[in-house]
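Chemist: here's a sequence, model it:
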Amino acid sequence: MRVRHKPWAAEKLAEYPEYAITDLIDLKGKWQSAFKKKGPLHVEVGSGKGQFIVGMAKQNPDINYIGIELQTSVAVMALDKIIEAELPNVKLLNTDGGLLSDYFEDGEVDRIYLNFSDPWPKNRHAKRRLTHENFLDTYRKILIPKGSVHFKTDNQGLFEYSLASFSQFGMVIDQVWLNLHDSDFEGNIQTEYEEKFSSKGQPIYRVEAHFPSK
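Modeler: Modelled structure (predicted):
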């Protein structure tokens, strides 16, 4: 995602601590205290401009959501959507999604969303894919027993790789969609990328999988 650098973005994030969490030191293992009421904790790794995480928070007010976005100039666009919606059940972290175990205690998260992640198509970059076994091991640790991963992409190669990676890691594949928008799936919240790719007629792939009990 190429976005024009916004030198003021970090300062704006700091101005809204009720939505954008910048001090993570005391929240590991205590994320429920960051929300007005307790509820299942769902995390999106790579939340982009925030359309998905805000849409999910609106749709499910009893679930607490955390969107993680590394690029500050992108995260601030997600912040604008959260501010406008005034949602009490969504927080934004401007940090590296590869460091989840630094921010979340083992068994603290109920579900992880991976939406239109960078496919890193070259084999030598496989370890950077968010469905590589190294990332899956981190997800397994921070998720509750039988915690789930919901994954969407337009990239067939990444989808096939991810299915194999989930299976080889011992995950249980619950459901698979080879063309999400041509299915009877209800309640789908689209990302900005999803709208772009589907408008061109590209199929959207989706999979739900969970880890067996620890």
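Chemist: switch to C-alpha atoms for all contacts and neighbour counts from now on
Modeler: Noted.
Chemist: tell me the secondary structure for the closest residue to residue 100 other than its chain neighbours?
Modeler: Spatial nearest neighbour of residue 100, excluding adjacent residues (C-alpha to C-alpha, 6 or more residues apart in numbering): residue 138 at 7.1 Å. What DSSP: H, G, I helix; E, B strand; the rest coil gives for residue 138 is helix.
Chemist: surely residue 138 and residue 102 touch.
Modeler: No - contact between residue 138 and residue 102 fails when scored by C-alpha atoms under 8 Å: they sit 10.0 Å apart.
Chemist: please enumerate the strands of the chain.
Modeler: For the chain, the strands defined by DSSP state E occupy 20-21, 41-45, 64-68, 90-93, 109-115, 143-153, 172-177, 205-210.
Chemist: dump the ones you listed into a markdown table; add distance to residue 33 and mean neighbour count as well.
Modeler: Output for the strands of the chain, formatted as a markdown table (distance: least, C-alpha to C-alpha, whole Å; neighbours: other C-alpha atoms under 10 Å):
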| stretch | distance to residue 33 | mean neighbour count |
| --- | --- | --- |
| strand 20-21 | 12 | 22 |
| strand 41-45 | 12 | 23 |
| strand 64-68 | 11 | 26 |
| strand 90-93 | 12 | 25 |
| strand 109-115 | 14 | 21 |
| strand 143-153 | 18 | 21 |
| strand 172-177 | 31 | 14 |
| strand 205-210 | 26 | 20 |
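Chemist: just send these back as TSV, with distance to residue 1 too.
Modeler: Formatted as TSV, the strands of the chain follow (distance: least, C-alpha to C-alpha, whole Å):
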stretch	distance to residue 1
strand 20-21	21
strand 41-45	15
strand 64-68	15
strand 90-93	18
strand 109-115	13
strand 143-153	15
strand 172-177	25
strand 205-210	20
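Chemist: residues making contact with stretch 146-155?
Modeler: 109-117, 119, 140, 159, 194, 197, 202-214 (C-alpha atoms under 8 Å, 6 or more residues apart in numbering).
Chemist: most centrally placed residue in the protein?
Modeler: Nearest to the geometric centre of the chain sits residue 44, at 1.7 Å (C-alpha atoms, centre = their mean).
Chemist: I'd like the structure of this one too, to check against the first:
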Amino acid sequence: MRLRNKPWADDFLKENDDIVVSSASSYKGSWKHAFQNDKPIHLEIGTGKGQFIANMAKQHPDVNFIGMERAKSVIVNAVQKVKDAEVDNVRLINDNAIDLRDMFSKHEIDLIYLNFSDPWPKNRHEKRRLTYSLFLEQYQHIMKRGSQIVMKTDNKGLFEYSVVSFSQFGMVLEEVTLNLHELHDPLNVMTEYEEKFSKQGQPIYRCRARFTE
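Modeler: Below is the predicted model of the structure:
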């Protein structure tokens, strides 16, 4: 999908530096200081337009949320949603999740969300999938022992691949749901994609996988 350029995006992000972190690596090991409290930190990789993280922050004021989104023309929407939600427990990073160990210290993150990640369906692109083993190694390094990854997707192929990848990595599968909205989970917060696909009658898959070390 081609993203429309927004020439005002740079200025908008700079104007909202209380939300957007300009240099994530400078906070490595000190994210609690960025939030000025000792609350748990949850990381969403691929924040998109920000509906999920803004609503989660409202629903869970006792948690600090960090959202990563590489597309500048997309993250500006997330910034606006966070502002509209009037929450102070969200920080956003406009960067790519190439190596999270450059941004976070060992055991600094309590939970990771992977919401509707790019499925990269071609076999030659397997290493780009956010549930590929090399990414799982990064997650394990920055997450506290026994922490969870919560993944949601509409893509059956990516879901099946991820469940196998989690298992082969030695993670414990605490939930494997093939149609999330049949559960009527009152705590489930939907992303923009989730709303769109569920209205079309598409099943939404969810998995909770926990590291054992």
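Chemist: coming back round to it: neighbour count winner among residue 138 and residue 102 of structure 1?
Modeler: The neighbour comparison of residue 138 of structure 1 against residue 102 (other C-alpha atoms under 10 Å) goes to residue 138, with 15 against 12.
Chemist: from residue 211 of structure 1, how far off is that one?
Modeler: Using C-alpha to C-alpha, to the nearest Å, residue 138 of structure 1 is found at 12 Å from residue 211 of structure 1.
Chemist: so what corresponds to the residue nearest to the centre of structure 1 in structure 2?
Modeler: Alignment note: residue 44 of structure 1 maps to residue 44 in structure 2; criterion TM-score structural alignment.
Chemist: list the residues that contact that match.
Modeler: Residue 44 of structure 2 touches 53, 65-68, 112-115, counting by C-alpha under 8 Å, 6+ apart.
Chemist: at 10 Å instead, please
Modeler: Contact analysis of residue 44 of structure 2 by C-alpha atoms under 10 Å, 6 or more residues apart in numbering lists 50, 52-53, 65-69, 92, 111-115, 149-151.
Chemist: go ahead and confirm residue 102 of structure 1 touches residue 139.
Modeler: No - applying C-alpha atoms under 10 Å, one finds residue 102 of structure 1 not in contact with residue 139, separated by 11.9 Å.
Chemist: residue 91 of structure 1: what's it in contact with?
Modeler: 17-21, 34-35, 43, 53-54, 57, 64-68, 79, 82.
Chemist: how about residue 82 of structure 2?
Modeler: So, once contact is read as C-alpha under 10 Å, 6+ apart, residue 82 of structure 2 ends up touching 19, 49-55, 57-58, 76, 88-92.
Chemist: next one: residue 204 of structure 2
Modeler: 116, 152-156, 159, 177-182, 194-195, 197-198.
Chemist: how about residue 96 of structure 2?
Modeler: Going by C-alpha under 10 Å, 6+ apart, residue 96 of structure 2 touches 45-46, 68-71.
Chemist: structure 2: helices as residue ranges?
Modeler: Along structure 2, counting by DSSP state H, helices occupy 9-15, 31-35, 51-59, 72-85, 133-142, 156-168, 192-199.
Chemist: quick one: closest of those to residue 3 of structure 2.
Modeler: Nearest to residue 3 of structure 2 among the helices of structure 2 is helix 72-85 (7.0 Å), distances taken as C-alpha to C-alpha.
Chemist: in the closest one, what counts as buried?
Modeler: The neighbour-count check on helix 72-85 of structure 2 (16 or more other C-alpha atoms under 10 Å) flags 72-82 as buried.
Chemist: can you check stretch 173-190 of structure 2 too?
Modeler: For stretch 173-190 of structure 2, burial by neighbour count (16+ other C-alpha under 10 Å) applies to 173, 178, 180-181, 190.
Chemist: quick one: which of these is nearest to residue 26 of structure 2?
Modeler: residue 190 (31.2 Å).
Chemist: picking up where we left off before, redo the helices of structure 2 as JSON lines? Include distance to residue 125 of structure 2.
Modeler: Output for these, formatted as JSON lines (distance: least, C-alpha to C-alpha, whole Å):
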{"stretch": "helix 9-15", "distance to residue 125 of structure 2": "30"}
{"stretch": "helix 31-35", "distance to residue 125 of structure 2": "32"}
{"stretch": "helix 51-59", "distance to residue 125 of structure 2": "27"}
{"stretch": "helix 72-85", "distance to residue 125 of structure 2": "23"}
{"stretch": "helix 133-142", "distance to residue 125 of structure 2": "13"}
{"stretch": "helix 156-168", "distance to residue 125 of structure 2": "12"}
{"stretch": "helix 192-199", "distance to residue 125 of structure 2": "22"}
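Chemist: please identify which of the ones you listed is closest to residue 127 of structure 2.
Modeler: helix 133-142 (7.6 Å).
Chemist: matching residues in structure 1 for that closest one?
Modeler: Taking TM-score structural alignment, helix 133-142 of structure 2 hits residues 133-142 over in structure 1.
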